[in-house]
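J.: Okay, sequence plus prediction incoming.
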Amino acid sequence: MSSQIPLEHVPHPYEVNNKPFYIHKTTQDVQIPTGKLAPLRTLDELKAAVQTTEIYILPIPAKSVNSVLNSLRELLPESHPLQHLRRLVKPSFLPVSVAEKIPPIATTKSAVMYMLVCPTEAIALPGLQSFLSALPVFTEDGAEGPQISIIPVPSCQPISAAQAQEWSEKYWPTVYKRGNPYGPHPAIVENAANKLGRAGEYIQLARSAGAAVADLDIGEPFGCVIVNPETGEVVAAAGDGRCKGDKEWGNPLNHAVMRAVAMVAQKRLETGEEVMPNNPCRPLTELERVYFEAKTTTTTTTITPFELVETAETAENEENGENGEGYLCHNMHVYLSHEPCVMCAMALLHSRVGVVVFGQKVPKTGALMAEGEDGEGTGYGLFWRRELNWKFLCWQWVDELHEKIKEGISV
């Protein structure tokens, strides 16, 4: 079987890193499609967005706020657990949905504030009612008893100013503290995205790598490109290789990601010895050969812009001075034509890549989207999970070039 792409399939030359590659014959224009980077949300971010808890609220005269707060601290000595929610709110700032559900204020003789008392799980309603009814503010002549209401509120911190605003309008005035305990810090995501100016080029190269193997009936039209972020060099480009045509059995593990990582390993070995003797790493197309034979820097010195989850393994590695040098693709950037499967996503994690950008979502078998089936994903979110000892930043590249995925195919 020839490893050359038929000439009629490569009429449009294009260059990345001063090396030629070719746009697939079905692409009408060699121009890189205009697109945008859409950051993926983590599994914890999605859970935080929908988890609510119930709280007690009540109106009190503004002049009595401090005395009531001091009394509540005696009853509930633990600190206020919902620090992202305003403790005191003027009636005019209540969300419309809340104002419509709670009873009207019994008296308007003085200015009134609504107070967030505590979560309902902290104390039973009869006990709270009894305690508040005994306070001077509710026992003075002509004073009404405490008007306690129960409303749902978000139990987790917001991950953005936009989400805080949304919750303020829907649940209760919410504060965003410019942090994200459920995923990468927004500043890290923004800074990293600003450095991905050539994402469209690399995604198009990954698509071309997939198209090349598909034209030769070697594999499905899925491609992977691994880039050194310090130099912009393409270290490896690989298409899917699990078919190998009608006359030769393929390896079902030869997904594009697995082959690209193997190419990096082979280039780093530099001894002529096979990384995988039973499954030799060989370029299957001319496009793959260009980058496989190119002299590129296969290691990085870049420090990951977010902390690792501290484990015995990471602590031992740091103590031994490895600092990522023993990992095949440490902090490399990976560009994929399609969302990878669980096997490939875990291979990227174990190779300790820094960034992954993929083109097309794969709802049935993709492993990076944290949304479940209703959100067009498997719900794994493997790029950022608390229980894993490595994380990487992840985006989808969104443009007009999308294809229908064959049913049952893992990328």
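T.: Noted; the coordinates are in hand. Numbering: from 1, shown residues only.
J.: CA atoms for contacts and neighbours, from now on please.
T.: Fine.
J.: Show me what counts as buried in stretch 82-101.
T.: Within stretch 82-101, the residues scored as buried using 16 or more other CA atoms under 10 Å are 82, 84-85, 87-89, 94-95, 98.
J.: Next, format those residues as CSV and append secondary structure and distance to Asn331.
T.: Below are the buried residues of stretch 82-101 laid out as CSV (DSSP: H, G, I helix; E, B strand; the rest coil; distance: CA to CA, whole Å):
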residue, secondary structure, distance to Asn331
Leu82, coil, 36
His84, coil, 34
Leu85, strand, 37
Arg87, coil, 43
Leu88, strand, 46
Val89, strand, 46
Leu94, coil, 46
Pro95, coil, 45
Val98, helix, 47
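J.: which one among those gets closest to Gln31?
T.: His84 (46.6 Å; CA to CA).
J.: Run the chain-centre distance for stretch 344-355.
T.: 14 Å (CA atoms, centre = their mean, to the nearest Å).
J.: swap that for stretch 281-292, sorry
T.: On CA atoms, centre = their mean, the centre of stretch 281-292 falls 31 Å from that of its chain.
J.: any chance you could map the helices in the stretch 151-300 of the chain?
T.: Using DSSP state H, counting those that start in this stretch, the helices of the stretch 151-300 of the chain run over 161-170, 186-194, 199-215, 256-269, 286-292.
J.: contact partners of the last one?
T.: Meaning helix 286-292. 3-5, 19, 21-22, 209, 212, 234-239, 263, 267, 283 (CA atoms under 8 Å, 6 or more residues apart in numbering).
J.: And here is the other one:
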Amino acid sequence: MSAPAPLVGSLVPLRTKDEVRASLETHSVYVVEVPAKFANVVKDVVQAAIPDFKTSEISHLRRVVQFKYLPPHLQKQFYPPARLPRVRYFLLCPTRYIQHADLFSIIRQCPPFDGKTVPPRIFYVMVPSLAPISAEQAAQWSDDYWPISYKNTNPYGPHPSLVQRNTDEIEGEAGTWLALANTAGKQISAQCLGEQIGVVVVDRTKNGPEIIAVAGDCRWRSPTGTSELHTGTGNVMAHAVHRAIAMVAKKRLRVGGTDPAYLDRSLFCDSPLTEVEKKYYEKDNITSSGYLCVDLDIYLTNEPCVMCSMAILHSRFRRCVFAKRMPRTGGMTSDGVGDLPFPESGLKHGLFWRPSELNWKFLAWEFNEEGKDAGTGASINETLHV
């Protein structure tokens, strides 16, 4: 059997639920026009008046900005600057902490506005509520909202340097494994045992990548091995992900000296059935020790459903790559895709990275194949659980 031609494309890291939230949430803040030398005086007086306000809430925003560094839409809003020496625009606090009239009264008592006929100019400005997750996002927000202070980190997901390092490591070979996953899906589908969905499990902890398991979907295979009518959901325990995980477990048993038939269960269809599945299942290229799929990567033709996403998580995979997004059923992504037929759809669970709620996390990417729009690909029903 000759190797299939690798798919050509690029990896797009998935955003976590908190990253999506950070990119969408904004709130209103007060900005006052004040000479630079009086900015601290104004800040201290306002802070004393609203003790519940913590400056950490706006630590991602630059507090004092010159007119020339404001985004264009704010320059139009603030123009012309007041006739004050070295005027600056000072971000005070979110508007929910104090009424405009009360804030105006407080600042009116501070120099240079105390006893002067020129009143302070206080503006409402919409800003991102949370810190940016990348330098690119910080630059965009600086143009769209208010100058941002980016601290070269990501408080809502994996650090950008970690994502980039892992992307660089696997991007060159991702198309190879996804092409093999396609082959697995085609061979199963040709036998009418399952949908055209496939999975490849890879070990990259050794000198070179090792294929540990290849599995296709088997939801339409009966306990006796025959093809069933393609109605309903079929055997949900025979999804490609479950079959691949079971094959990894059986290989570990075999290498450890235990008969893998000990795990044979017709419900899980956990024995290799096609040429490509048998080829890699028969290789003793995994150690007997270790927690199931720790340090292994999984490549899928389609975004896994919620059940399979949780199986990937609980099996302790290291990384996950899928080729076709499943907006109606997928459990990995956290955001919707505006150019799909159902732009409002998407479960948005983001199950790959929810460390405050789940006991494992891993990196995940969507593979964008050249010549295909994101989310399109194999003729799989959008409502199918993969």
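T.: Perfect, I can see it now. Nothing here was measured: the structure is a model prediction, and the numbers come from that model.
J.: Buried only: go through the contacts of helix 286-292 of structure 1 for me.
T.: Buried members of the contacts of helix 286-292 of structure 1, counted by 16+ other CA under 10 Å: 3, 5, 21-22, 209, 212, 234-239, 263, 267, 283.
J.: closest to Asp141 of structure 1 among the residues you listed?
T.: Val234 (80.0 Å).
J.: Report the contact partners of that closest one.
T.: 17, 225-228, 291, 296.
J.: ok, and which of the helices of the stretch 151-300 of structure 1 has the densest surroundings?
T.: helix 199-215 (a mean of 26; mean count of other CA atoms under 10 Å).
J.: now that helix: which residue numbers in structure 2?
T.: Alignment note (TM-score structural alignment): helix 199-215 of structure 1 is matched to residues 174-190 of structure 2.
J.: Check the offset of that stretch from the chain's centre.
T.: With CA atoms, centre = their mean, you get 24 Å for stretch 174-190 of structure 2.
J.: who's in contact with it?
T.: Taking CA under 8 Å, 6+ apart as the rule, stretch 174-190 of structure 2 contacts 3-9, 194-200, 214-218, 273-277, 299-301, 321-323.
J.: Can you flag the buried ones in those residues?
T.: By 16+ other CA under 10 Å, the contacts of stretch 174-190 of structure 2 give 7-9, 194-200, 214-218, 273-274, 276-277, 299-301, 321-323 as buried.
J.: What range does the single longest strand found in structure 1 cover in structure 2?
T.: When structure 1 is parsed with DSSP state E, its longest strand is strand 52-61. Using TM-score structural alignment, strand 52-61 of structure 1 lines up with residues 26-35 of structure 2.
J.: on average, how far is the matching stretch from the matching bit in structure 1?
T.: On superposition with structure 1, the mean distance recorded for stretch 26-35 of structure 2 (mean CA distance after the TM-score superposition for structure 1) is 0.8 Å.
J.: Quick check: buried residues in that stretch?
T.: Buried-residue list, stretch 26-35 of structure 2, by 16+ other CA under 10 Å: 28-35.
J.: Quick check: the two most widely separated of those?
T.: Taking CA to CA, no two of the buried residues of stretch 26-35 of structure 2 sit farther apart than Ser28 and Pro35, at 22.6 Å.
J.: so who does the residue of structure 2 most remote from its centre touch?
T.: Residue farthest from the centre of structure 2, counting by CA atoms, centre = their mean, is Gly115 at 54.2 Å. Gly115 of structure 2 makes contacts with Gln109, as judged by CA under 8 Å, 6+ apart.
J.: returning to what we had before: so which of the buried ones among the contacts of stretch 174-190 of structure 2 sit within strands?
T.: Using DSSP E, these in strands are 9, 198-200, 214-216, 299-301, 321-323.
J.: I'd like these as JSON lines, with distance to Arg83 of structure 2 appended.
T.: Conversion of those to JSON lines gives the following (distance: CA to CA, whole Å):
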{"residue": "Gly9", "distance to Arg83 of structure 2": "56"}
{"residue": "Gly198", "distance to Arg83 of structure 2": "68"}
{"residue": "Val199", "distance to Arg83 of structure 2": "67"}
{"residue": "Val200", "distance to Arg83 of structure 2": "68"}
{"residue": "Val214", "distance to Arg83 of structure 2": "72"}
{"residue": "Ala215", "distance to Arg83 of structure 2": "72"}
{"residue": "Gly216", "distance to Arg83 of structure 2": "72"}
{"residue": "Tyr299", "distance to Arg83 of structure 2": "62"}
{"residue": "Leu300", "distance to Arg83 of structure 2": "63"}
{"residue": "Thr301", "distance to Arg83 of structure 2": "63"}
{"residue": "Val321", "distance to Arg83 of structure 2": "58"}
{"residue": "Phe322", "distance to Arg83 of structure 2": "58"}
{"residue": "Ala323", "distance to Arg83 of structure 2": "59"}
